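A.B. asks: My questions concern the predicted model and sequence given below.
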Amino acid sequence: MNEKQFALKDVVEMKKPHPCGENRWRIIRMGMDIRIKCLGCEHSVLMPRREFIKKMRKVIELSEE
């Protein structure tokens, strides 16, 4: 199985868009849970890593680090 690669401060695309209409999210916390922030309305969501990996489609922008 191909493991998805992502890092802190990357911008990712999720399978379903946020209710505000934006589909791009920035990863702001990583650990057992991952917190992502919507780039449209600044709403943040905390979800388990396993659920995040399942719902993430692709990495759009890599972090500068």
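C.D. replies: In hand now; what should we look at?
A.B. asks: hey, let's count contacts and neighbours off CA atoms from now on
C.D. replies: Noted.
A.B. asks: ok, which stretches of the chain are strands?
C.D. replies: 11-14, 24-29, 33-38, 44-48, 56-61 (DSSP state E).
A.B. asks: Tell me which of those sits nearest to Glu3.
C.D. replies: strand 56-61 (11.6 Å; C-alpha to C-alpha).
A.B. asks: by contact count, what packs against the closest one?
C.D. replies: Helices and strands touching strand 56-61, as assessed by 3 or more C-alpha pairs under 8 Å, 6 or more residues apart in numbering; DSSP states H and E, comprise strand 11-14.
A.B. asks: Comparison target, given below:
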Amino acid sequence: MILKFFIGDVVEMKKKHPCGSFQWEIWRLGADIGIKCTGCGRKVMIPRNKFEKSVKKVVKSMAPQDLENLKE
């Protein structure tokens, strides 16, 4: 399954950050994903495949509404 992520999405990870927060905001997309802890503001970069395995769910999506309706 291919997961679609967008800048500004808030995701919940399987493991918590040392500050106690499970939620991260995506700030960069590419081969590496840049995420920012919503608890303390720490920014980290992790490889896309490791990120996709670590995501539990998308808490808040910034997906454009038209993207969900496209069926090509």
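C.D. replies: On my side now, so go ahead. Model, not experiment: these values are computed from the prediction.
A.B. asks: if we can go back for a sec, ok, which of the strands of the first structure comes nearest Asn2 of the first structure?
C.D. replies: strand 56-61 (12.7 Å).
A.B. asks: What lies in contact with the closest one?
C.D. replies: Strand 56-61 of the first structure has contacts (C-alpha atoms under 8 Å, 6 or more residues apart in numbering) with 6, 10-15.
A.B. asks: and of those residues, the nearest to Glu65 of the first structure?
C.D. replies: Scanning the contacts of strand 56-61 of the first structure for proximity to Glu65 of the first structure, where the rule is C-alpha to C-alpha, the winner is Asp10, at 9.7 Å.
A.B. asks: if we can go back for a sec, could the strands of the first structure go into CSV alongside distance to Asn2 of the first structure and mean neighbour count?
C.D. replies: Below are the strands of the first structure laid out as CSV (distance: least, C-alpha to C-alpha, whole Å; neighbours: other C-alpha atoms under 10 Å):
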stretch, distance to Asn2 of the first structure, mean neighbour count
strand 11-14, 17, 20
strand 24-29, 20, 20
strand 33-38, 20, 20
strand 44-48, 19, 13
strand 56-61, 13, 15
